[in-house]
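> What follows is a protein structure lacking sequence information:
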């Protein structure tokens, strides 16, 4: 699939554990930051789901945060490749919105060339 840009889906919904994704994006997501793309084959909405996670490096410990999903229109093609052992990486390209009470969005660059 090469390298491509995409907007994360689900960034306005809270995580199942109650974490508010909008607060996480506002506080911890930075342009250039690595995004870990994790398959979720048991996801109740899509067996092709690919979650997007960041790691916030704290003073005493690192914390993982789930910030959204790869859109189903892309994950339906990418999931099989990840399941087949291909390494797919991501980086934050842009953080959008957030002004005048608007929700934040996150655009990422996905590298599906299988190199970091």
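Arrived safely. This structure is a prediction, so every number in the text was calculated from the model and none was measured.
> From now on I want contacts and neighbour counts done on CA atoms only, so please keep to that.
OK.
> any idea where the strands of this protein begin and end?
Ranges of strands in the chain, per DSSP state E, are 2-7, 34-39, 50-57, 62-69, 89-97, 104-112.
> And these: which comes nearest residue 83?
strand 34-39 (7.8 Å; CA to CA).
> this is the other structure I want to compare:
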């Protein structure tokens, strides 16, 4: 049987990098029937194992509502392909209360994943409804309109001063780099690798992949 872990989404009162308030997103788009998706966030300066929690809005765009706890992220960041996530309940919302989101993580074994895929494939052939829920995983991140060439150029020349971070719209990180020498050069080197491999994101979480 799959392991089921009830937990609470962390950071639900924060704002996203694009300025959207997570409380507003939860109020509009999260209920007990919402599809919840998990995605790795290796560029997170606080915890490279961070796992972000997303919901889709009415425009079919993914919106971040928070994170898994550090403990769960450190345990499962490399097992998202085996995981499903469902909403258990939305809490709070009364006068002076913030909204919270309780979720249930379902940890499958590789054999269980294969069995679900087999059942889904058979269901597709026979068009017979299947009770088991489709496996959910985080969708691929959308592509940014920013240029990877410019980002790499700025990173190589002005990276320790945060030039590429400012270009990507990540102002806070830009100032952090400015006053820490690209977080003591380590963050600068990591960002060069990310830009070259196309995994560097802009402020909206979109990957800068186009040269």
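Okay, I see it. Predicted, not measured: the structure shown is a model, and the values here were computed from it.
> and residue 76 of structure 1, which of the strands of structure 1 is closest to it?
Among the strands of structure 1, the nearest to residue 76 of structure 1 by CA to CA is strand 50-57 (9.1 Å).
> for the closest one, packing partners?
strand 34-39, strand 62-69 (3 or more CA pairs under 8 Å, 6 or more residues apart in numbering; DSSP states H and E).
> so who does the spatially most central residue of structure 1 touch?
Geometric centre of structure 1, nearest residue: residue 52, 2.3 Å, by CA atoms, centre = their mean. Shown in contact with residue 52 of structure 1 (CA atoms under 8 Å, 6 or more residues apart in numbering): 8, 35-38, 66-70.
> which of those are also in contact in structure 2?
Listed in the original numbering, these still in contact in structure 2 are 8, 35-38, 66-70 (both residues aligned by TM-score structural alignment, their matches' CA atoms under 8 Å).
> Reformat the strands of structure 1 as a markdown table; add distance to residue 80 of structure 1.
Listed next are these as a markdown table, based on distance: least, CA to CA, whole Å:
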| stretch | distance to residue 80 of structure 1 |
| --- | --- |
| strand 2-7 | 15 |
| strand 34-39 | 10 |
| strand 50-57 | 11 |
| strand 62-69 | 16 |
| strand 89-97 | 15 |
| strand 104-112 | 12 |
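> Between those strands, which one is closest to residue 13 of structure 1.
Here strand 62-69 is closest among those (CA to CA), at 8.3 Å.
> Report the buried residues of the closest one.
65-69 (16 or more other CA atoms under 10 Å).
> against structure 2, where does that strand fall?
With TM-score structural alignment applied, strand 62-69 of structure 1 matches the range 60-67 in structure 2.
> next one: the matching stretch to chain centre, how far?
In terms of CA atoms, centre = their mean, to the nearest Å, the centre of stretch 60-67 of structure 2 is found 7 Å from the chain centre.
> what's next to it, contact-wise?
9-12, 14, 16, 22-23, 25-26, 50-57.
> PyMOL command for the buried members of these?
A single PyMOL command selects the buried members of the contacts of stretch 60-67 of structure 2 (16+ other CA under 10 Å):
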select buried, resi 9+10+11+12+16+22+23+25+26+50+51+52+53+54+55+56+57
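> Now render the contacts of residue 52 of structure 1 as JSON lines, adding distance to residue 102 of structure 1.
What follows is these, written out as JSON lines (distance: CA to CA, whole Å):
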{"residue": "8", "distance to residue 102 of structure 1": "16"}
{"residue": "35", "distance to residue 102 of structure 1": "23"}
{"residue": "36", "distance to residue 102 of structure 1": "26"}
{"residue": "37", "distance to residue 102 of structure 1": "26"}
{"residue": "38", "distance to residue 102 of structure 1": "27"}
{"residue": "66", "distance to residue 102 of structure 1": "20"}
{"residue": "67", "distance to residue 102 of structure 1": "17"}
{"residue": "68", "distance to residue 102 of structure 1": "17"}
{"residue": "69", "distance to residue 102 of structure 1": "19"}
{"residue": "70", "distance to residue 102 of structure 1": "21"}
